[in-house]
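> Next come a sequence and a model predicted from it.
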Amino acid sequence: MLRLVHTRLVSHVTTPLRIPTTATAASPSRLLQLPFHHGLSHHISSSTPNDSSSLTVHFLKKSCGLSSEAALSAANKVHLKTTKNPRSVLTLLEHFGFSKPDITRIVTKRPQLLLASPDHTLKPKLDFYQSVGLSGADLARLLSGIPGLLLWSLAKRLLPNFNLLKTILHSNENVVLAVKKCPRLLTSDLPNVLLPKIESLRDYGMPASVIFTLLITHPKSLVKAADQFENTFNAIKGMGVSPSTSMFAHALGVFSRLPKSTMEKKLENYLSLGWSQEQLLGAFAKHPYCMTASDEKVRRNMEFFAEKLKWGPAYVSAYPVVLSLSFEKRIVPRCLVLEMLASKGLVKGDVKARHLMMGEKKFIENYVIKYEGEVPEIVDAMGGNKLGLGGWEKRSLGVDGYEHLDST
């Protein structure tokens, strides 16, 4: 059964998606034109004199905040003959709001930046990032994670890529949202990596609004290798998810980030809980994020649904969003509230999936504020402070809201 389901999930459709090849292949000379600041190369050496090595390690520890081990490792990548330029680099980063921990992370990952020209190499990029809306903590977080973004050519790569993305996403704010999720959008060869995929998606009937959603929510799926992208696209299309719906964008994003082994394990988990092939495929098509919930979370939620609410796979697969809800912070408190109200005859009927999927504000207005005068203890129940439901609420999962893949 597992093999059958997995085949349905990852098999190709009859007419597979084909990513067009670019008209002009990259020549060897083009590949050698790296967009890095060429002035760095003569400063970097693996063989360091003793005096230079001592100066380098001392500066990395005292001025950059590196540990002894990290400083020794960084000193193998760069050596300082003077601290004049490195100090100017640190001053520049501080001017742009980088904290000492930010600078430590940057230097640890890319010590070569200490030898870059503050005025000609670094400041133009920092000005650019700030001008498009990346500043303060956002900029520090981005560059401390990928400090190499300060070494790519502004004129040949960063600015052209940003402008290309803006033609699709329409505003600086939207481009920044996508870049935060996938910094590679700024450094990849987008005309050859991104545009052919978008062209193929349009040819298959994906409207601009869905492409927009895909690029904003799951941009990493669009910078994967062409063959990986084709396989993922064709598998989801073969499951019957229409490319014209926004759900296709979410399914593509989720599926492209799950390794085959992880997907197989998750499928096996669902099947072991009594789900059928059709129920599993249907649930994924409606709510792809049911595949990102941990196996433990799925099992615990399903156990609760079966024992307390009498929901089986047929019902849950029709409302798969409930599998992504927090057990401790959403499911149990709401069930407690509804159970108390039902015991007082204030509400009728069993708990339904709509009760758990309802927005927080609406649920509180309809079931807490409305009845707190008659049943004041529901306020405590909503906060998870009231015992009930056989102690289910005491099982902490430590997960809030929906469980999605991160965001890296």
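Done, it's in.
> Please make it C-alpha for all contacts and neighbour counts, starting now.
Noted.
> Residue 185 contacts residue 223, correct?
Yes. Distance between residue 185 and residue 223: 7.5 Å, which falls inside the contact criterion (Cα atoms under 8 Å).
> Pick out whichever of the two has more residues nearby.
residue 185 (24 against 20; other Cα atoms under 10 Å).
> In contact with the more buried one: list those residues for me.
Residue 185 makes contacts with 161, 178, 179, 219, 223, as judged by Cα atoms under 8 Å, 6 or more residues apart in numbering.
> follow-up on the earlier one: could you name every residue contacting both of residue 185 and residue 223?
Counting by Cα under 8 Å, 6+ apart, residue 185 and residue 223 have no contacts in common.
> Put this next to the first one:
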Amino acid sequence: MLHLRQRIASHIISSSATSAVSSSATSGISSLRRLLCAGAAPVSPNPSGFAVEEYLVDTCGLTRSQAIKAASKLSHLKSPAKPNAVLAFLSGLGLSRANVAAVVAKDPLFLCAGVERTLVPVVDGLTGLGLSHSEISGLVSLAHRRFRCRAIVPKLRYYLPLFGSFENLRRLLKDQSHLLSSDLDKVLKPNIVSLQECGLGGCDIAKLCISAPRILATNPERIRAMAACAERLGVRRGSGMFREALQAVSFLGEEKIAAKVDYLKKTFKWSDTEVAIALSKAPMLLKRSKDLLRRRSEFLLSELGLEPVYIAHRPVIIYYSLEGRLMPQYYVVKFLQENRLVDRNLSYYTVVKRAEKDFVEKYICPHKEAAPHLAEDYATACKGEVPTNFRFT
């Protein structure tokens, strides 16, 4: 922190050439405060008050529209002394002018935070957790107003070992910064304990939070209800599929789930037993749109002639892209079968479950001589067109 304070002092000295600073100004907290005050130069010659809007544009880098919106929250400021101290602090952390402008635009009251009272202790606490200054400056850009609250330190002390690394946490906070404002003891910890009891580890919980953003901040009782609902889909707690099942039922009421189950039965011609098998293997079918399910059904049942029970035992096939995977690969296999280049009894699922690279190596590359245009025709089919070679009568 001594290095940070020195950078703050250096920033103010360099930006205030006309200020008179004593030779002892860099020693101690009281000297730092004198420096911060000495660095506060009037932004406007208007003696009646502090021109906040102009300060936000000229000094903080906000656009005029951003400044107009932000100024309404800073009308109580009478001088730039405190904002200058905060800007010097952020500069000392290594934030760029653009990042500072983004923070201030998002949280204008950040300019009113107490540097020595709040911001320095927060940085001290985060440094004590092992975070570097670059990681802390990145956290400022993610957390905004939550960074100017000392409670951020105990929350990160809890999150870091849970999610394994700051990078994992940073990716999560990028879209879920509300995790820094939810109550740690009453909400977050009970929910995480409930998820851990379901067999989820830190990485699983982080992935679940990304896909179901509100789940950690919800009522702990709802987490338990979601877990019970996921079990009713036939997915066992502790299994690798349970996270996906929780994601599938998250924030879906019983009526919506029942309606989607009925739609799946009708669309894929499944019995109660078959739809239960399908959902236990692919619970995210509950989140797929009716239009997507209808189009997959029409292709798999009508055009390919697959049996409903076959699809129920291999429901992941419904997840695959129709235009980018299912149809083009079907055309390739049918072409090869028509020309006796592969076994006519080849299982369609055996083909499409392969990754793109494996599919090309297995079913296209070996037939370059017998079918020289196959790779080109396949690429065309992946764009949504059906080449003449793939039109069968």
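It's in. Please read these numbers as outputs of a predicted model, since none were measured by experiment.
> what's the TM-score here?
After superposition, the two chains reach a TM-score (TM-score structural alignment, normalised by the length of structure 2) of 0.68; 335 aligned residues with a Cα RMSD of 4.0 Å.
> want to try JSON lines for the contacts of residue 185 of structure 1, with secondary structure as columns?
As requested, the contacts of residue 185 of structure 1 are exported to JSON lines (DSSP: H, G, I helix; E, B strand; the rest coil):
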{"residue": "161", "secondary structure": "helix"}
{"residue": "178", "secondary structure": "helix"}
{"residue": "179", "secondary structure": "helix"}
{"residue": "219", "secondary structure": "helix"}
{"residue": "223", "secondary structure": "coil"}
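> out of the residues you listed, who's nearest residue 245 of structure 1?
Of all these, residue 219 has the smallest distance to residue 245 of structure 1: 17.0 Å, by Cα to Cα.
> Would you enumerate the residues in contact with the closest one?
Counted by Cα under 8 Å, 6+ apart, residue 219 of structure 1 has contacts 178, 181, 182, 185, 253.
> Please, where are all the strands along the stretch 201-350 of structure 2?
For the stretch 201-350 of structure 2, applying DSSP state E, counting those that start in this stretch gives no strands.
> Give the closest residue to residue 88 of structure 2 in space, chain neighbours not counted.
Closest residue in space to residue 88 of structure 2, ignoring its immediate chain neighbours: residue 8 at 5.2 Å, by Cα to Cα, 6 or more residues apart in numbering.
> my read: that neighbour touches residue 84, true?
No. Using Cα under 8 Å as the test, residue 8 of structure 2 is too far from residue 84 to be in contact (10.3 Å).
> More neighbours: those two, which one.
Using other Cα under 10 Å, the more surrounded residue of residue 8 of structure 2 and residue 84 is residue 8, with 24 against 21.
> who touches that one in this structure?
88, 89, 91, 92.
> Please identify the helix or strand for it.
Here residue 8 of structure 2 sits within helix 2-15, counting by DSSP states H and E.
> Show me what counts as buried in that helix.
Neighbour-count burial for helix 2-15 of structure 2 flags 4, 5, 7, 8, 9, 11, 12, 13 (criterion: 16 or more other Cα atoms under 10 Å).
> I'd like to know how far the fifth one sits from residue 61 of structure 2.
From residue 9 of structure 2 across to residue 61 of structure 2, the span is 21 Å (Cα to Cα, to the nearest Å).
> same thing with the third one?
Plainly put, residue 7 of structure 2 is 21 Å away from residue 61 of structure 2 if you go by Cα to Cα.
> One more: residue 377 of structure 2?
In terms of Cα to Cα, residue 377 of structure 2 sits 53 Å off from residue 61 of structure 2.
> now swap in residue 129 of structure 2 and tell me
Note on residue 129 of structure 2: its distance to residue 61 of structure 2, by Cα to Cα, is 32 Å.
> Okay then, goodbye and thanks.
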